[in-house]
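**Student:** Sequence and computational prediction follow.
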Amino acid sequence: MIVGVLALGLFMAFQGCFGSSSTSWNQRLTLVIETPQGGVSGSSVTGRNVVNSTGAMLPPDARGPRGDVTGEAVVIEVMPGRWLFALIDGSDSVLRTAKGWPEAAYGLSSAADGRQRDYWEQMRVLKNQPLDTPVPLPPEAWPMLVTFDDITKPETVREVDPEDLAAVFGEGVRLKAVTLEITEEAVTVGRVGVLLPWLGPYQEPALGPWNGETLAEAPFYLRVHMGDFIRRPE
């Protein structure tokens, strides 16, 4: 019994110094697009895992929540042979990535009375969301959208303005809705890879070569990376 009590005490002390906890969930992003031929839509389920490190012995920059993402981009055939991809990363704004969508959809950080919620309360808010219930994603959190002039050539990627799909896909095409929902459905796999077989196994590479351009001269394909389309479990 004494040994057990000592072991428990050591464990609690270790947790206090180096402790962490984790939370995970799956989220479905859905895009609905209006076209002259009727509505089309697409969705993808990404998995989120967040580890909150709180140990007193950890350096300050190692404390707090950190998360990762698994899954793949939403892909929609807007017109025959013309594809739109809603990326899971790639934007300069975290809100426009899979890590930021829950904050934007559910207002996790701020409570109704204006105070800032801590990590635990944010996770409670998230976990209390009804399953498979779509919530509108505000425009400032819409994911980066891209298409390809030639889907077999990654360097032909180009950004699509979510407010002006008609500029790329023709008159009468517009983004009608973007929603997020918490779900128990499995993470989506296999759709993007079929369309983009040139995607490599690593997330860091850009979609084309760097040829010595300055930042101002860099083509758009250098801003887009393999991992913006697919994030595999590590």
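**Tutor:** Right, received. Where do you want to start? Residues are numbered from 1 along each chain as shown.

**Student:** going forward, measure contacts between C-alpha atoms and count neighbours the same way
**Tutor:** Noted.

**Student:** pretty sure residue 149 contacts residue 159?
**Tutor:** No - using Cα atoms under 8 Å, residue 149 makes no contact with residue 159, being 10.7 Å away.

**Student:** In stretch 174-191, which of the residues would be classed as buried?
**Tutor:** Of all the residues in stretch 174-191, those buried under the rule 16 or more other Cα atoms under 10 Å are 174-175, 177-183, 187-189.

**Student:** Below is an additional structure, to be compared with the one above:
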Amino acid sequence: MARSTFREAGAYLSLLGLLVLAGCTPGYEELPTYRYRLTVELATPQGVRSGSGVIEVHTWQAGPQTIPSPGAIRTREDGEAIVIDLGRQGLVFALMRAGNFMDWPGSVARSLIPSVKGDTYDVRGAEIAAIKAMRGVREVPPTFASGSSQLQNWPDLVRFADRSRPETIRWIGPLPPGRIAPFAVAIRRVTFEIVDAPVTRTINRRLPWLSDAAGETRLPTDLDRAGLDPFIPPLSSFDFTRNVDR
């Protein structure tokens, strides 16, 4: 009997491992997936420059009996930072994050739909239905109200002095009030459009070291090294490309 129990326990653990590897968690329901094209326009001394990319968002919601967090939401974003080519000034990267809002790529669409009211277990499904029903290009507001807080809703910007060397990363913005930007570039507009197109996968050609980065490799910026970064959350390789659960 004990041997049979051990076999059953082993089978359960094996199944659980397979579910985790597949991106599933027992007790979670997968909601519809959607893809969107994010376009970032920059104002530069040479005029407006832009770049775009397609990002895919997967969402799971815990059921009412799930322990310890019934109704909890998990997302997985599949995509990469937006690359804006400034010609002789090099490339600017609009990251897959917005300040402290690390789940921003999976949440930005919610800033473009009316607030959804209702039962906890129905709200996110209704939100995704509204997102998938959007047509045409929408402008993304620079901030997003979440409860009593205003969250940053435009991506962070960085560049590299030498793209082959991650240690040469340079922070562009946003910057705290009163700090002068050393690189005269700022976001002019961000747009969002629901699309049925392949997820963008070009960044490894732009940043050859990225495919070898282990896990969420920490990337100290020039402001980190100067001790000037209390305003800026730490950067990592995860901000450039991701396909993992959050």
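**Tutor:** Alright, I've got the coordinates. Keep in mind it's a predicted model, so treat the numbers as computed, not measured.

**Student:** Sitting in helices, which of the buried residues of stretch 174-191 of the first structure do you find?
**Tutor:** Using DSSP state H to define helices, no part of these is located there.

**Student:** now these in a markdown table, with distance to residue 220 of the first structure?
**Tutor:** Formatted as a markdown table, these follow (distance: Cα to Cα, whole Å):
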| residue | distance to residue 220 of the first structure |
| --- | --- |
| 174 | 23 |
| 175 | 22 |
| 177 | 26 |
| 178 | 24 |
| 179 | 27 |
| 180 | 27 |
| 181 | 31 |
| 182 | 32 |
| 183 | 33 |
| 187 | 29 |
| 188 | 27 |
| 189 | 26 |
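
**Student:** any idea what residue 140 of the second structure aligns with in the first structure?
**Tutor:** The alignment partner of residue 140 of the second structure in the first structure, by TM-score structural alignment, is residue 137.

**Student:** I'd like to know how far its match sits from residue 185 of the first structure.
**Tutor:** Distance, residue 137 of the first structure to residue 185 of the first structure, by Cα to Cα, to the nearest Å: 19 Å.

**Student:** re earlier: among the buried residues of stretch 174-191 of the first structure, which ones are in strands?
**Tutor:** If you go by DSSP state E, those have 174-175, 177-183 in strands.

**Student:** can you redo these as CSV with distance to residue 224 of the first structure?
**Tutor:** Putting those into CSV (distance: Cα to Cα, whole Å) gives the following:
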residue, distance to residue 224 of the first structure
174, 23
175, 22
177, 24
178, 21
179, 23
180, 23
181, 26
182, 27
183, 28
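
**Student:** What's the end-to-end length of stretch 155-172 of the second structure?
**Tutor:** Using Cα to Cα, one end of stretch 155-172 of the second structure lies 11 Å from the other.

**Student:** tell me, how many neighbours does residue 34 of the second structure end up with?
**Tutor:** The tally of other residues near residue 34 of the second structure (other Cα atoms under 10 Å) stands at 18.

**Student:** what does the helix or strand in which it is found contact?
**Tutor:** Using DSSP states H and E, residue 34 of the second structure maps to strand 28-44. Strand 28-44 of the second structure is contacted by residues 48-63, 66, 82, 84, 94, 125, 128, 132, 184-197, 199 when judged by Cα atoms under 8 Å, 6 or more residues apart in numbering.

**Student:** Pull out the buried residues from it.
**Tutor:** Buried positions in strand 28-44 of the second structure, judged by neighbour count with 16+ other Cα under 10 Å: 28-30, 34-42.

**Student:** Now do the helix or strand just after it: which elements does it pack against?
**Tutor:** Using DSSP H and E, the helix or strand that follows strand 28-44 of the second structure in sequence is strand 47-62. Applying 3 or more Cα pairs under 8 Å, 6 or more residues apart in numbering; DSSP states H and E, we find strand 47-62 of the second structure packed against strand 28-44, strand 73-80, strand 82-85, helix 104-107.

**Student:** Dump these to TSV, plus distance to residue 176 of the second structure.
**Tutor:** Converted to TSV, those look like this (distance: least, Cα to Cα, whole Å):
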stretch	distance to residue 176 of the second structure
strand 28-44	19
strand 73-80	25
strand 82-85	23
helix 104-107	20
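
**Student:** circling back to that earlier point, quick check: angle from the strand holding residue 34 of the second structure to strand 186-194?
**Tutor:** Interaxial angle of strand 28-44 of the second structure relative to strand 186-194 (axes from the mean of the first three to the mean of the last three Cα atoms, to 10 degrees): 140 degrees.

**Student:** what's the mean gap between strand 28-44 of the second structure and the aligned bit of the first structure?
**Tutor:** Strand 28-44 of the second structure differs from its equivalent in the first structure by a mean of 1.8 Å after superposition (mean Cα distance after the TM-score superposition for the first structure).

**Student:** gap between that strand and the chain center?
**Tutor:** 8 Å (Cα atoms, centre = their mean, to the nearest Å).

**Student:** Residue in the first structure paired with residue 105 of the second structure?
**Tutor:** By TM-score structural alignment, residue 105 of the second structure lines up with residue 98.

**Student:** Was I right to think that match contacts residue 69?
**Tutor:** Yes - using Cα under 8 Å, residue 98 of the first structure makes contact with residue 69 at a distance of 7.1 Å.

**Student:** which of these two has more neighbours?
**Tutor:** Comparing residue 98 of the first structure with residue 69 by other Cα under 10 Å, the one with more neighbours is residue 98, at 30 against 22.

**Student:** And that one, how close does it get to residue 150 of the first structure?
**Tutor:** Look at residue 98 of the first structure and residue 150 of the first structure: by Cα to Cα, they are 26 Å apart.

**Student:** contacting residues for the counterpart of residue 240 of the second structure in the first structure?
**Tutor:** Taking TM-score structural alignment, the alignment pairs residue 240 of the second structure with residue 229 from the first structure. Counting by Cα under 8 Å, 6+ apart, residue 229 of the first structure touches 72-73, 87-89, 192.

**Student:** What is the most widely separated pair among those residues?
**Tutor:** Taking Cα to Cα, the two most distant members of these are 89 and 192; they sit 14.5 Å apart.

**Student:** between the two, which one's more packed in?
**Tutor:** residue 89 (27 against 18).
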